[in-house]
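In: The amino acid sequence is not available; the structure is as follows:
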């Protein structure tokens, strides 16, 4: 297995980033758009809202497994062909979701939906690494996060709007239509970023060895873990937000959509600030800024969970800080992890994406085992995740200090 030296460039077109953001936005749209429908689905299935929310970790499972397949596959056959397969699977699985008549049939359909939809995020990360260097890729990831940040802002509102006129299956009809739009855009506008001469001739044994080699690389492992557990904080919030805001604080579907969109707007805002600070602070320094913001947010939420009758605005501030900090941690952790991956960028992207959604699955499992209030459970899991993130950033700082000596 021979790897040639890649020569990434320093520029990119805004339209190219918007296309990659559209592909990546399938994830947040599929996760967030049906959140306002959870109480309605729980009523139809005859179960609690929290049990219906278990279909979220199921989606994370599909995302984690699917990326492990698409990553090395895209390193072997290129970036575009896997997009065709994944998007077609996503469209079909979204339609299957409309026929679900129980918690378990929905879980099965959601896993298939995730197996298809995760192709976008793998290919987007790999395509950026194919073309750009470290600083430019950090800027590109920040730009992409700004654009894709629109998805979680509008997704709950779109879901709530659909529910005004139709029942919950219509949400998945809408998602299948978005998948079709992505497929059309890929066919006409996505240009292959991995030429034939740079592709890796991988078999299954080599793929497993490559996964091991990538994970052992400290310059990849520490920023990868920092980014994954930072994202895990978001998944804790997604899994718990409906129970906290709708069940505990009594927000209706549209009010929940506004609150959810505010936090997504925070990610966009901080991603924009992160991008503007690119010439003032290093990638690692900006990663640390995001980590501090997330830590502050988690501490506010933990404090709120220990008190009785805490005002909603305090909880919303804690959520905003914990979630919007991802605008700093996400792009910079991604850029640092992918910086030295070259032609194996697809496989490295798959490892990082799979681990990130494995954190989402872990968050869902942990939330189900904790026995306190929904707010306390969320805050405790977030605290564990932010602790692992801070440890990973500290180890990364040590590594980079040694490299400079």
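Out: On my side now, so go ahead. Since the structure is predicted, the reported quantities are computational estimates derived from the model, not experimental observations. Numbers count the residues shown, from 1 in each chain.

In: okay, CA-based contacts and neighbour counts for the rest of this
Out: Fine.

In: Which neighbouring elements make contact with the helix or strand hosting residue 317?
Out: For residue 317, the enclosing helix or strand under DSSP states H and E is helix 312-324. The contact analysis (3 or more C-alpha pairs under 8 Å, 6 or more residues apart in numbering; DSSP states H and E) places helix 312-324 against helix 218-241, helix 253-276, helix 283-306.

In: here comes the other one, which I'd like you to weigh against the first:
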């Protein structure tokens, strides 16, 4: 048996994973620190209305969605680093523009420019260039955990920072974080010698149309779109509800978010373990959507005291964080072999579109119907999502693996057909120009070492 699966990540792999995770963290902090404070502090800006506050909250999503896939494709052509530098510079410029603005329109323009620095696809591709096959899942997990933690940190740091330095200080800090990201990519992330064509993390244009036609993936894309619409919609109303209905000064909101996030992170872990170990993802997934819908109705009907809003916020974040963790895992399970990178690209675009939609929708409802109706609108979004999610099948419990192929194996005529008869192999796809095969594998039925022997077992040896 091969023992390289148990090898540790090399120092350059660890440096690349931790450095790029920090780049993600700084950018996420800069993007989301605004979320809990814009509805409250933003009303002091010239020309501010609830509808325009909603637009400012969601505006980054429009440009992020628009540039996400093109920036990924460009990074394959001209290299990852130039695209990452450009994206971080755009983000910093947008932050400075928003910081210098005294009007709501200036902040909206700054948020639009922040979103134009859509670097996630290039960062993930750069990470793939550095990490060996057997460590890529681990490296991606480091990034995933960092994104989750930085979102949680942003919800607490945003109100604390704005309390001290106002919105101007908040946006300048976000710009500073983007510049720190540039320094990390320049000086900490090692230089890569080659750009790896890797279909698990890069976008492949030929795979785009099949992914856009894939019914199960479309349901998940719709799901992340609605989830982020509900998040943005809720944060048009929740900070204001804490002030107007619960009488909590905006300087003290940080402890509500800190309490809610810490409790929710502990509560969701057993659910994630149960969904994977017992193979009950669909049950947990649907329960979380129902919980999200019910908590929005709870906010609408009972969100008029501090303790109901705090309890509601804890339950909201538990359901939100659970769905935020389950959805990418489902995309990775459902996407065809060799198309995961493309599927994640479309999924990320859907997420940013949802952010834009939710901000605009929340602001518009708040202006025309009042705060509590925003929660009703969010509950309606969750009900709409539930109607689609109910028809979802239980996903295959598989992981994606890319293996190099020997010249003999590439030439073998019926390799894919042979492998797909093996118990545990759900899907296989050969890419001759990469001299590699992409496989969806159920690790309970087949381990990686046996799979490697099966893949590169030549027809001659088998006949002998």
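Out: Received the coordinates, thanks. Small disclaimer: the values here were computed from a predicted structure and weren't measured.

In: before we move on, the earlier item: most tightly surrounded among the helices and strands packed on helix 312-324 of structure 1?
Out: Comparing those by mean neighbour count (mean count of other C-alpha atoms under 10 Å), helix 218-241 ranks first with a mean of 25.

In: what's the mean deviation for that helix versus structure 2?
Out: Here the mean offset of helix 218-241 of structure 1 against structure 2 after fitting is 2.9 Å, by mean C-alpha distance after the TM-score superposition for structure 1.

In: now the angle between helix 283-306 and that helix, please.
Out: Inter-element angle recorded for helix 218-241 of structure 1 and helix 283-306: 30 degrees (by axes from the mean of the first three to the mean of the last three C-alpha atoms, to 10 degrees).

In: The helix or strand hosting residue 383 of structure 2 vs structure 1, mean deviation?
Out: Assigned by DSSP H and E, residue 383 of structure 2 belongs to helix 371-389. Superposing on structure 1 and averaging over aligned pairs (mean C-alpha distance after the TM-score superposition for structure 1), helix 371-389 of structure 2 comes out at 3.1 Å.

In: Determine which of the helices and strands packed on helix 312-324 of structure 1 approaches residue 188 of structure 1 most closely.
Out: helix 253-276 (27.9 Å; C-alpha to C-alpha).

In: Report the mean deviation for the closest one after fitting onto structure 2.
Out: Helix 253-276 of structure 1 sits 3.6 Å off on average (mean C-alpha distance after the TM-score superposition for structure 1).

In: Same question for stretch 351-368 of structure 1.
Out: Superposing on structure 2 and averaging over aligned pairs (mean C-alpha distance after the TM-score superposition for structure 1), stretch 351-368 of structure 1 comes out at 1.7 Å.

In: For that stretch, which outside residues touch it?
Out: 54, 56-58, 60-61, 63-68, 71, 121-122, 211, 215, 224-225, 227-229, 231-232, 235-236, 239, 377-378, 381 (C-alpha atoms under 8 Å, 6 or more residues apart in numbering).

In: Spatially, what comes nearest to residue 335 of structure 1 if we skip its sequence neighbours?
Out: Nearest non-adjacent residue to residue 335 of structure 1, counting by C-alpha to C-alpha, 6 or more residues apart in numbering: residue 138, 5.0 Å away.

In: wait, doesn't that neighbour sit right on residue 283?
Out: Yes. Assessed by C-alpha atoms under 8 Å, residue 138 of structure 1 is found in contact with residue 283 at 7.4 Å.

In: so what's residue 141 of structure 1 up against?
Out: Going by C-alpha under 8 Å, 6+ apart, residue 141 of structure 1 touches 331-332, 334-335.

In: 7 Å - rerun?
Out: By C-alpha atoms under 7 Å, 6 or more residues apart in numbering, the residues touching residue 141 of structure 1 are residue 331.

In: what about it, which SS state?
Out: The assignment at residue 141 of structure 1 comes out as helix when based on DSSP: H, G, I helix; E, B strand; the rest coil.
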